[in-house]
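In: My questions are about this predicted structure, shown below with the sequence.
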Amino acid sequence: MSVTTATIPKGRSLTQDKPHRTVTAWLMLALAVAVALVMAAPFLLLLLNAFKTGADYSAHGPLAWPTTFTFDAFADYLGRVDYPRALFNSIVSSAIIAFAGTTLALMASYAIGIGRIRANTLITALLLIATMVPHESLIYPLFYGAQATGTINTIWSVIIVFTILYAAYGTYILSSVMSTFPYAILEAAAIDGAGRWRILWQVVFPIVRPTLTVLVVFIFIWSWNEFYIPLVLLGDPASQTVPIALSTLRGQHSIDVTVLNAGSLLSLIPTLVFFLIFQRTISRGVTAGAVK
């Protein structure tokens, strides 16, 4: 039996049943394209000026098309900055901060949301307040603390500081998720003889893993872009991250804009690639967190 002859009425085709876009749909599409272009404009401007010479930029300005595409700005940047070392420091520190901060947040939120410790609401509020404190107000105790522990001018000073800060933020986020965790699952695991540690890693962790993955990706990107605290704690060029190494291009009285654009592009590419790789993971994590 032919399915097409049985289901499609005579005189009609499959194309006639396709929905047509309304005027409102086309307007929304045009608005989305316009917003996308506005958001992409800074990156396109950065890309355009990174391949110019200094004389070309001075003569025609930032919005003009380059007269000749050249890699002189990239070569100049790599000659001034130890980019491979800075890239290594950024990758190592951001990865450790992301995974260590998420792990601490998972264990702390498990105790607050599922363990039902006393004053859990007060603790969550304190963690929220801690994430709202400006970094400028923390710099003095952090600087002297890094000096006292011998971690000043090493990436470990940044790793310790941001692991704690992002763990506090992650605990605030995950504790609200843990508080709505189905109690029947926990009770069934306890009846089967599972302890709290086993419940955490074999019951809770697999369920909240999509949310944890999203948190890891966001913490990695946030810690990569941190500037103020690493600028103070990482004075040694051998320990500097990519944003700090980029800031050394700014002179006291002048600045080479094309070299700065080339360095900014090189510092942006790793996070852009990282985000594109884990884009599907982020989408799945958000979807999993929205549907029970």
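Out: Okay, I see it.

In: contacts, neighbours, all on C-alpha from now
Out: Will do.

In: Can you list the helices and strands that the helix or strand that Ser175 is a member of packs against?
Out: Assigned by DSSP states H and E, Ser175 belongs to helix 155-179. When contacts are defined as 3 or more C-alpha pairs under 8 Å, 6 or more residues apart in numbering; DSSP states H and E, helix 155-179 packs onto helix 83-109, helix 120-132, helix 205-224, helix 228-233.

In: Make CSV from the ones you listed and add distance to Arg198 and mean neighbour count to it.
Out: As requested, those are exported to CSV (distance: least, C-alpha to C-alpha, whole Å; neighbours: other C-alpha atoms under 10 Å):
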stretch, distance to Arg198, mean neighbour count
helix 83-109, 12, 21
helix 120-132, 22, 15
helix 205-224, 10, 20
helix 228-233, 37, 19
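
In: distance between stretch 188-201 and the chain's centre?
Out: Distance of stretch 188-201 from the chain centroid (C-alpha atoms, centre = their mean, to the nearest Å) equals 33 Å.

In: Revised request: answer the last question for stretch 257-265.
Out: That offset, for stretch 257-265, works out to 22 Å (C-alpha atoms, centre = their mean).

In: Over to stretch 65-76?
Out: For stretch 65-76, the distance to the chain centre is 30 Å (C-alpha atoms, centre = their mean).

In: ditto for stretch 255-263
Out: Using C-alpha atoms, centre = their mean, the offset of stretch 255-263 from its chain centre is 24 Å.

In: Next, the buried residues of that stretch.
Out: In terms of neighbour count (16 or more other C-alpha atoms under 10 Å), stretch 255-263 has its buried residues at 256-263.

In: Stretch 53-73 now?
Out: Buried, per 16+ other C-alpha under 10 Å, within stretch 53-73: 53-54, 56-57, 62, 66, 72-73.

In: Could you give the number of residues near Tyr140?
Out: 12 (other C-alpha atoms under 10 Å).

In: typed the wrong thing, it's Gln147
Out: Neighbours of Gln147 (other C-alpha under 10 Å): 14.

In: show me what contacts it?
Out: Residues near Gln147 by C-alpha atoms under 8 Å, 6 or more residues apart in numbering: none.

In: want to compare, so here's the second one:
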Amino acid sequence: MSLTTAPGGTPVDTAPRARTRDPRRHGSGGWLALGLVSAAALLMLVPLAIMLLNAFKPPGQYSTEGPLSWPTEFYTDGLRAYWTRVDFPLKLWNSTLIAGSVAVFAVAVSLLNAYALGIGRVRGRLTIVGLFLLANMLPQESLVYPLYYLAKEVGLYNTRLAVIIIFTVIQSAFGTYLLASVLGTFPRSLLEAAALDGAGSWTILRRVVLPNVRPTLAVLLVFFFVWTWNEFLIPLVMLIDNQTQTIPVALASLQGDRLMDAPTTNAGALVSLVPAIVFFLIFQRTLSRGITVGAEK
């Protein structure tokens, strides 16, 4: 840095300043990537647009003109039929209770498991983490019969608690694998400093580890909720009563063997999608912040 003296005696920095790149200026590659991403986003919205188009279309027009025709009238009987036929408020409560409980419990179990594996350094850590990775690769079809038999034996069949326990274990397997990798690189100096101050294991977890991994936990919470909300196979097998079924199972009940009411099915799918979209929009900033913090670390 070079300084010169102004006429008033004030030193002035005359060193050349580094030019900063204007982030608003994109090269051809940046505009191309932006165009591809925009096209992909529009392509992903096509099924949603078709579903919205057919949710308010009369059945007769759907049969004669097909799913891509513009509705000639605003048909709402399908929406009302779905709302009353499947008792949508009850199914909404069941799905929210199951998905919300699984998200909270799975995050808690994942944190405790990962704390023991990533920071506690238990013996055989790599083998245990590998088993959690293997558990994530098992298809749900291979788990249906053992889970069905076990739920029958313990008296939890056709209860929401059975589905909550099952998906808490399934989701926490992925959460444990992810968090164990994150906590495996946790700065040992912070842990040693807390231990020198007399902090025990629970204090270190609550005051040192938890504040640093809270963004990652928020991301897992959102993912676990959405994943559990969309689950179909295990709830279909485990929940046979109308009082315990979830929204995806209720949607499947609209399809008959030889006849399907397309407007009612599309209206039901549209209404069933709204809560998940609202939940995602509410926690979108939390999700973005968690991913950004993880990238910076």
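Out: The structure has been received and is ready for your questions. Quick caveat, the model's predicted, so the values are computed rather than measured.

In: How close are the two chains, by TM-score?
Out: Counting by TM-score structural alignment, normalised by the length of structure 1, the TM-score of this superposition works out to 0.92. Behind it: 276 aligned residues with a C-alpha RMSD of 1.4 Å.

In: circling back: nearest to Ser157 of structure 1 among the helices and strands packed on helix 155-179 of structure 1 would be which one?
Out: Within those, the stretch nearest Ser157 of structure 1 is helix 228-233; the backing value is 6.9 Å (C-alpha to C-alpha).

In: what stretch of structure 2 lies opposite the closest one in the alignment?
Out: On structure 2, the counterpart of helix 228-233 of structure 1 by TM-score structural alignment is residues 233-238.

In: And the matching stretch against structure 1, how far off on average?
Out: Superposing on structure 1 and averaging over aligned pairs (mean C-alpha distance after the TM-score superposition for structure 1), stretch 233-238 of structure 2 comes out at 0.4 Å.

In: Tell me which stretches of the stretch 1-150 of structure 2 form strands.
Out: With DSSP state E, counting those that start in this stretch, the ranges of strands along the stretch 1-150 of structure 2 come out as 3-5, 11-13.

In: Quick one, which of those strands gets closest to Trp227 of structure 2.
Out: strand 11-13 (57.4 Å).

In: related to what we said a few turns ago, tell me which residues are up against the match of helix 228-233 of structure 1.
Out: Contacts of stretch 233-238 of structure 2 (C-alpha under 8 Å, 6+ apart): 140-141, 144, 148, 157-159, 162-163, 245-246, 249.

In: Which of these fall within helices?
Out: 144, 148, 162-163, 249 (DSSP state H).

In: From these, pick the one nearest Pro211 of structure 2.
Out: Val163 (30.3 Å).

In: I'd like to know how far the nearest residue in space to the closest one that is not next to it in sequence sits from Thr228 of structure 2.
Out: Distances taken as C-alpha to C-alpha, 6 or more residues apart in numbering place Pro235 nearest to Val163 of structure 2, at 6.7 Å, with adjacent residues excluded. Going from Pro235 of structure 2 to Thr228 of structure 2 by C-alpha to C-alpha, to the nearest Å gives 10 Å.

In: ok, so of the buried residues of stretch 53-73 of structure 1, who is nearest Ala36 of structure 1?
Out: Pro62 (20.6 Å).

In: What residue in structure 2 is paired with the closest one?
Out: Aligned by TM-score structural alignment, Pro62 of structure 1 pairs with Pro67 of structure 2.

In: Please verify my assumption that that match contacts Asn54.
Out: Yes. Under the criterion of C-alpha atoms under 8 Å, Pro67 of structure 2 makes contact with Asn54 at 6.3 Å.

In: ok, the residue positioned nearest the centre of structure 2 to Phe280 of structure 2 distance?
Out: Note on structure 2: the residue nearest the mean C-alpha position is Phe223, at 1.8 Å, using C-alpha atoms, centre = their mean. Distance, Phe223 of structure 2 to Phe280 of structure 2, using C-alpha to C-alpha: 9 Å.

In: now swap in Ala41 of structure 2 and tell me
Out: Distance from Ala41 of structure 2 to Phe280 of structure 2, by C-alpha to C-alpha: 16 Å.

In: And Ala295 of structure 2, by the same measure?
Out: Distance of Ala295 of structure 2 to Phe280 of structure 2, given as C-alpha to C-alpha: 21 Å.

In: which one of those two has more residues nearby?
Out: Between Ala295 of structure 2 and Phe280, Phe280 has the larger neighbour count (other C-alpha under 10 Å), namely 17 against 8.

In: Let me know the secondary structure of the residue mapped onto Thr287 of structure 1 from structure 2.
Out: In structure 2, the residue paired with Thr287 of structure 1 according to TM-score structural alignment is Thr292. Here Thr292 of structure 2 is helix, with the state taken from DSSP: H, G, I helix; E, B strand; the rest coil.

In: one step back: and the helices and strands packed on helix 155-179 of structure 1: which comes nearest Phe181 of structure 1?
Out: helix 205-224 (9.4 Å).

In: Quick one: residues in contact with the closest one.
Out: 90-91, 94-95, 97-99, 102, 162, 166, 170, 243, 271, 275, 278, 281-282, 284-286, 288-289.

In: do stretch 169-188 of structure 1 as well
Out: 101-102, 104-106, 108-110, 112-114, 124, 127-128, 131, 199, 203, 215.

In: and if we set it to 7 Å?
Out: The contact list for stretch 169-188 of structure 1 (C-alpha atoms under 7 Å, 6 or more residues apart in numbering) reads 102, 105-106, 108-110, 112-114, 124, 127-128, 131.

In: on that earlier part again, who wins for proximity to Val46 of structure 2 among the strands of the stretch 1-150 of structure 2?
Out: strand 11-13 (57.4 Å).

In: How far off centre is that closest one?
Out: With C-alpha atoms, centre = their mean, you get 54 Å for strand 11-13 of structure 2.

In: What range does it cover in structure 1?
Out: Taking TM-score structural alignment, strand 11-13 of structure 2 hits no residues over in structure 1.

In: Quick check: the helix or strand hosting Ser283 of structure 1 compared with structure 2, mean distance?
Out: Assessed by DSSP H and E, Ser283 of structure 1 sits inside helix 279-290. Comparison of helix 279-290 of structure 1 with structure 2 after fitting gives an average deviation of 0.6 Å (mean C-alpha distance after the TM-score superposition for structure 1).
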